[in-house]
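> got a structure for you, letters missing:
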């Protein structure tokens, strides 16, 4: 009895020992796998960090060392090309953020022409660079400004005959002219020119550019505080003249039986052009009563509404019966 119990205890102990051993081995295997994964990830990161990359960017050129309120700089490009090399991750960061500057340092330079070497600041120390343009030629001028009234103008010969233009107005009445002192001193006026179509008969409103010109009307290279203005020119009908044909209006007889002529075929009308536009002909009354032979009549012309006067004021009409011809 004791021998059987001892055997059973031994078997139970062996089973527990086997289970504990299996758990221990499995834990060790998981730990080794985790360590292998971490090692692989670290190696990949190191490989990625050590990958080299080269890019070419366009960077804005910045000016330092000069008061741009007092001096005008010309000849500088807006951007310069820069080639950047280094670890891929850092290069990409520089490309995305542009966290560096390309600088033209003008400190200590005076009026005149200069050649200035360009500098790069703020670039990560692990990166190298090459500027495609290593130096720039530029000019420094003393800057000044002046105020000018805008002078509006237009081609007066484009106004249609018999029409009148009113006072032209401009939406911008005054501008600031700035630039090189010598150039600003050459400016005589700032003009805005309205180019009208031929035979203009109606109001015109149009945006036009402003331009600084010298005493001879030649453009001057300066900067204006406003680039354009809107010019408005009222145009209305004035007093003009117009020719109109005469039209015979007969009474007391059949006009088909007579030949009717006059000493003039047209008359000249003077008056408001809008009114004259509505008049196409002048009626001439002719009385055919009791006319059996060639007859002349002096007819006084009626002045149409809106017409100031006619020339001539009367015409001579000749009436000839066709059977007498």
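Received, thanks. All values derive from a computational prediction rather than experimental measurement.
> please make it C-alpha for all contacts and neighbour counts, starting now.
Fine.
> name the single longest helix found in this protein.
Ranked by number of residues, the top helix in the chain under DSSP state H is helix 2-49.
> now for the host helix or strand of residue 91, which elements pack on it?
Per DSSP states H and E: residue 91 is located in helix 88-97. Here helix 88-97 touches helix 2-49, strand 52-64, going by 3 or more Cα pairs under 8 Å, 6 or more residues apart in numbering; DSSP states H and E.
> which residue ranges form the helices in the chain?
Using DSSP H, helices in the chain cover 2-49, 88-97, 181-186, 273-276.
> indicate which one of the ones you listed is closest to residue 73.
Of all the helices of the chain, helix 181-186 sits nearest to residue 73, with 12.6 Å by Cα to Cα.
> and the closest one, which residues are buried?
By neighbour count on 16 or more other Cα atoms under 10 Å, the buried set for helix 181-186 is 181, 183, 184, 185, 186.
> name the single longest strand found in the chain.
strand 135-154 (DSSP state E).
> second structure follows, compare the two:
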């Protein structure tokens, strides 16, 4: 019997079959271990908890803004989310949640402490809003229409130029806000800056400013918030009258009447400070040897001002000659 058993162990096919069986057992064990590890990792990934903080989230006001005005709300808040990682990843990717107030129409005017909440958020997540409660003031909303004043430093315009009346894209704006603030309004204006000497037309969009008597900016809504302001800037011109004076020796027995044909003024262009000192242009008409009525052309002497021009440079003078009436 022992000899027979020894023969079996010495049989090469028996050894091969046993080796194959052992190899299969080892492969099964290793595969099972690897497969079990992978399954554990996937389950761990699904069940992993995660926390995420999101900053600068705007607040959606749940209120009839046509009737009420709210003050005290911050522009943005911070939100901390906690829960399964996969749910947080999906939530951040969809980005369809929002921060809202409670229904403020139910509160009405007055000072209130309100609670913020998150809408469109999975029930599997918990959240914390910072700040979560806010002190606000709700007031009746008042609206009115107002003209807009233009503040502009005209002294910044070069001496050879002049600024004309401003042209606004909107002459009036609608101002809305709480009644207590509306009562404090002292002026509504736009300011046109002048950082350098101005020699050409200004055309720019400017924010409408609302201030009280102490020049504090007020928390109101202006529609439109910006308006376009155009300030035409042109070369300075001044109309100067022409004065005629008779010179020379008149013909005996004759009298003379003189007048400018057409416009009796010239247009002078130049430095407004220097032109301010010029009140008239004097033309001397020599009547020597003039014995009958006529029209003459008289050249106007240029102004003694550097850079100044005049138009026209000459005019026609009508001279009417009459006989003297005996006394």
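Yep, that arrived. Predicted, not measured: the structure shown is a model, and the values here were computed from it.
> on that earlier part again, which parts of the longest strand of the first structure are buried?
By 16+ other Cα under 10 Å, the buried positions in strand 135-154 of the first structure come out as 138-145, 148, 150-153.
> before we move on, what about stretch 100-111 of the second structure?
Result for stretch 100-111 of the second structure [16+ other Cα under 10 Å]: buried residues 100, 101, 104, 109.
> repeat for stretch 119-128 of the first structure
Using 16+ other Cα under 10 Å as the burial criterion, the residues of stretch 119-128 of the first structure that qualify are 123, 127.
> contacts for it, please.
84-87, 90-91, 94, 99-105 (Cα atoms under 8 Å, 6 or more residues apart in numbering).
> switch the cut-off to 7 Å
The contact list for stretch 119-128 of the first structure (Cα atoms under 7 Å, 6 or more residues apart in numbering) reads 84, 85, 86, 99, 100, 101, 102, 103, 104.
> any idea how far apart the tips of it sit?
13 Å (Cα to Cα, to the nearest Å).
> so how far is that stretch off the chain centroid?
Averaging C-alpha positions (Cα atoms, centre = their mean, to the nearest Å) puts stretch 119-128 of the first structure 39 Å from its chain's average.
> contact partners for the corresponding residue of the second structure for residue 114 of the first structure?
The equivalent of residue 114 of the first structure in the second structure is residue 112 (alignment by TM-score structural alignment). Going by Cα under 7 Å, 6+ apart, residue 112 of the second structure touches 135, 136, 137.
> translate the second one into the numbering of the first structure.
Just to be clear, that refers to residue 136 of the second structure. Aligned partner of residue 136 of the second structure by TM-score structural alignment: residue 138.
> nearest residue to that match in space, please, no chain neighbours.
residue 75 (4.6 Å; Cα to Cα, 6 or more residues apart in numbering).
> just give the number of residues close to that neighbour.
12 (other Cα atoms under 10 Å).
> residue 141 of the second structure reaches residue 67, doesn't it?
Yes: if you go by Cα atoms under 7 Å, residue 141 of the second structure and residue 67 touch, sitting 5.4 Å apart.
> re earlier: got the angle for the longest helix of the first structure vs helix 88-97?
Using axes from the mean of the first three to the mean of the last three Cα atoms, to 10 degrees, the direction of helix 2-49 of the first structure lies 50 degrees away from that of helix 88-97.
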